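**Q** predicted structure and sequence below. I'll ask about it afterward.
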Amino acid sequence: MSAVGPLDAALTVPAPAVVEPGAYARLRELVAGGGAVALTGAGMSTASGIPDYRGPDGTRRVQPMQHGEFVGSAAARQRYWARAYVGWTRFASARPNPAHRAVADLERLGLVRHVITQNVDGLHQQAGSHRVLELHGTLDRVVCLDCGEVTTRDQVQEWLADANPGFLVAVDATSPVRPDGDVALPEAQVQAFRPPLCLVCGRDRLKPDVVFFGGSVDKGVVERAYTFVEQARVLLVLGSSLQVMSGYRFVRRAAREGIPVAVVTRGGTRGDAETTVGVDALVGDVLPALVADLRG
């Protein structure tokens, strides 16, 4: 499908009221030309009830699980799985919001070629995006760090329910879900929790198939992402402060290759110096209006 046509006419849908019109017009121009690759962050999913690690000022509000701690400490794995067991039902019940659906619409319009997401919630796929590269993996898959056995998160949840009867009844069901998909629990409840064991090797080193902070993204995934960026006409950064190098590196690569970078997110980003046009707004306020405009 071809990209949307010329831009010499007036915008068919006005820019959202919270957006500076000149920035919106430039964003529209870049996206309308097609060939975009979207790089998405946690700000895409906050309207779906999945919180961000950072506020609009870029300050980290939640201390995430660290890769080294999880791998090296049985107590850390017990704490993670106790919290994640409680939080999973609510995390998994999250549904795509208008921003996710707008990105899928842009793909259907032939304007977005690929989505590189830093999120681990699968909401882009649920919204209808087909060309999604999960940079940091997905929470709905679990892998054994010792024997490599892979299973589904739903299966692990069933094992945990069998091993911890009555555990969910004893916890505070109102505790908010955290960005890792877990909830905060009192230490006494964590200590009483029985973490999952691998059914193949019997070890307790089951890990959600995601990249925790301090871990490394698979090199093959990184190379695929670089290829997508280098072939893009524009890199469209959505809902990310770019504070983490795993996402910021693609902005740097685009700038080095002379590829425009358009950013839609609240607040400033680490990539402000490489940004061609920045729209300081919620993705849910901008993207649906942009899709309606480009369709018009």
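**A** Okay, I see it.
**Q** C-alpha only now, for contacts and for neighbours.
**A** OK.
**Q** can you pull out the strands in this protein?
**A** Under the criterion DSSP state E, the chain contains strands at 36-40, 112-117, 132-134, 137-144, 150-152, 206-210, 234-238, 261-265, 277-280.
**Q** who wins for proximity to residue 81 among these?
**A** Closest approach to residue 81 among the strands of the chain (C-alpha to C-alpha): strand 206-210, 9.0 Å.
**Q** reformat the strands of the chain as JSON lines; add mean neighbour count and distance to residue 73.
**A** Output for the strands of the chain, formatted as JSON lines (neighbours: other C-alpha atoms under 10 Å; distance: least, C-alpha to C-alpha, whole Å):
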{"stretch": "strand 36-40", "mean neighbour count": "27", "distance to residue 73": "31"}
{"stretch": "strand 112-117", "mean neighbour count": "26", "distance to residue 73": "29"}
{"stretch": "strand 132-134", "mean neighbour count": "18", "distance to residue 73": "26"}
{"stretch": "strand 137-144", "mean neighbour count": "20", "distance to residue 73": "15"}
{"stretch": "strand 150-152", "mean neighbour count": "16", "distance to residue 73": "21"}
{"stretch": "strand 206-210", "mean neighbour count": "23", "distance to residue 73": "12"}
{"stretch": "strand 234-238", "mean neighbour count": "27", "distance to residue 73": "35"}
{"stretch": "strand 261-265", "mean neighbour count": "27", "distance to residue 73": "36"}
{"stretch": "strand 277-280", "mean neighbour count": "22", "distance to residue 73": "41"}
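**Q** in addition, the following structure is provided for comparison:
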Amino acid sequence: MPRAPLLRVPYTDPLPAPKIIPTSASTASGAIAALVDFLSPSLLPSKTSTSQTTARSKLSTSPLYSSGDGGGGGGKTLLLTGAGISVASGLADYRGTNGTYTLNKTYRPIYFNEFCESHEARKRYWARSFLGWTNLEKARPNKAHEACGDLGQIGVVGSLITQNVDSFHPTAHPHLPTTELHGYLRSLVCLTCRSEYPRNTFQSQLSRLNPTWAAFLAEMLACGALDTENPDERRKKGLKTNPDGDVDIPDAPYTTFRYPACPVCLEKPPKRADGGGGTVRVQTDRDGAWDPKSEGGVLKPAVIMFGESIPAATKIAAEKAVDAADRILVVGSSLATYSAWRLVKMAKERHMPIGVLNMGGVRGEDAFFGDVEAANTGREAVRCSENAEKVLPQVVRILQEMKGRG
């Protein structure tokens, strides 16, 4: 019997406490000094090696290549951010003190194959997402996101890769080239025709199709259950919180939930992909909800679900961002997802200086910092466990002063 394909499950094991590098970075002021030391070479003209320059020249001929400044690394830093940078915006993370995997041991995200194959799984997903979307929609970028943009404005950072799906980075700094590695929640994408659809419009349709759920949502908003992402506070009001706008209600009647079909497929049914002729059947009930007799027209959040492959263009863009940089700084990520961890591994293989600003441990960080010399003051490597929203703006201010003096 053929085996089912293996899925890469979320890395949920406890991570060891970080080894602070340099040791002076164990305080906030020391971490700021070390981060300034790490980032300051990006204020200077590039001293990129000949081999790196040649590689970048080859990359710049690709139509997918975009450096934001016409090509070349320019000695700039690449930022790689994760859920930790959005905690100050009121969103939950995964593995922090109040993270989903820390406090909700039974949490299991939906997998791509489940969403695609099961109408019941989609009803459960959209019911939970319907309730959680309100809090995500009203959240805004914080000072750490703004600091990332400021680092781009002064020429220290050339591009940014984010694992986050909250769209805070492109909102806070549209001028800074940003690769959203795991997609975004602001839109949906049709699994059949690949058209995108605004989430706000979709949310309004969910409300119309599910008046009882809409009334419950209004009740939760009135009692303040959705005013916080703190799992303990929400649990007291009968809710469990998960990242990415997902609210869990114990014993909820998820089977009653309805969701709309792709409007593009309804208006113009696409041709069958199997070459058998004819079009894909997409139909709705009398209220406009997707009918399980349909052969397509299912809308999915434009995020990369567990078990789903990152689009080739996105993967290539992320790899080229690594190749185009001279150093990489990880902010607010434990690198527990392989798609992010492998990018830092690539940077290490290219002998790039690596920095990590993250509260708590990072997956396999010994491999990144095991060969750091004792004399390092932050220039070649930095590892600190501080609040990004507090330290990054101060790092920006110091670098701005340094640039002004230069």
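**A** Received, thanks. What you see is a predicted model, and the numbers here were worked out from it, not measured in a lab.
**Q** quantify their similarity with the TM-score.
**A** After superposition, the two chains reach a TM-score (TM-score structural alignment, normalised by the length of the first structure) of 0.88; 281 aligned residues with a C-alpha RMSD of 2.2 Å.
**Q** that older thread, turn the strands of the first structure into a markdown table, columns for distance to residue 186 of the first structure.
**A** Shown next, in a markdown table, are these (distance: least, C-alpha to C-alpha, whole Å):
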| stretch | distance to residue 186 of the first structure |
| --- | --- |
| strand 36-40 | 33 |
| strand 112-117 | 32 |
| strand 132-134 | 32 |
| strand 137-144 | 23 |
| strand 150-152 | 27 |
| strand 206-210 | 22 |
| strand 234-238 | 35 |
| strand 261-265 | 35 |
| strand 277-280 | 38 |
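**Q** so which of those comes closest to residue 30 of the first structure?
**A** For residue 30 of the first structure, the closest of the strands of the first structure is strand 234-238, at 6.8 Å, according to C-alpha to C-alpha.
**Q** which strands and helices lie in contact with that closest one?
**A** When contacts are defined as 3 or more C-alpha pairs under 8 Å, 6 or more residues apart in numbering; DSSP states H and E, strand 234-238 of the first structure packs onto strand 36-40, strand 261-265.
**Q** distance from that strand to the second structure after superposition?
**A** Compared with the second structure after fitting, strand 234-238 of the first structure deviates on average by 0.6 Å (mean C-alpha distance after the TM-score superposition for the first structure).
**Q** which residues in the second structure does that strand match up with?
**A** Using TM-score structural alignment, strand 234-238 of the first structure lines up with residues 327-331 of the second structure.
**Q** so for residue 196 of the first structure, which of the helices and strands packed on strand 234-238 of the first structure sits nearest?
**A** strand 36-40 (31.4 Å).
**Q** that closest one against the second structure, how far on average?
**A** Strand 36-40 of the first structure sits 0.4 Å off on average (mean C-alpha distance after the TM-score superposition for the first structure).
**Q** output the residue interval of the second structure matched by that strand.
**A** With TM-score structural alignment as the criterion, strand 36-40 of the first structure aligns to 77-81.
**Q** run the chain-centre distance for the matching stretch.
**A** Remark: stretch 77-81 of the second structure is offset 13 Å from the chain centroid, using C-alpha atoms, centre = their mean, to the nearest Å.
**Q** now stretch 277-295 of the first structure
**A** The chain centroid and the centroid of stretch 277-295 of the first structure are separated by 18 Å under C-alpha atoms, centre = their mean.
**Q** quick one: that stretch aligns where in the second structure?
**A** So stretch 277-295 of the first structure is aligned with residues 382-400, judged by TM-score structural alignment.
**Q** alignment lookup: residue 119 of the second structure to the first structure.
**A** In the first structure, residue 119 of the second structure lands on residue 74 (TM-score structural alignment).
**Q** how far away is that match from residue 191 of the first structure?
**A** Residue 74 of the first structure sits 11 Å away from residue 191 of the first structure, taking C-alpha to C-alpha, to the nearest Å as the criterion.
**Q** do the same with residue 213 of the first structure
**A** Per C-alpha to C-alpha, residue 213 of the first structure is found 24 Å from residue 191 of the first structure.
**Q** which elements pack onto the longest helix seen in the second structure?
**A** Under DSSP state H, the helix in the second structure containing the largest number of residues is helix 119-138. Identification of packing neighbours for helix 119-138 of the second structure by 3+ C-alpha pairs under 8 Å, 6+ apart yields helix 112-117, strand 246-248.
**Q** many thanks, have a good one.
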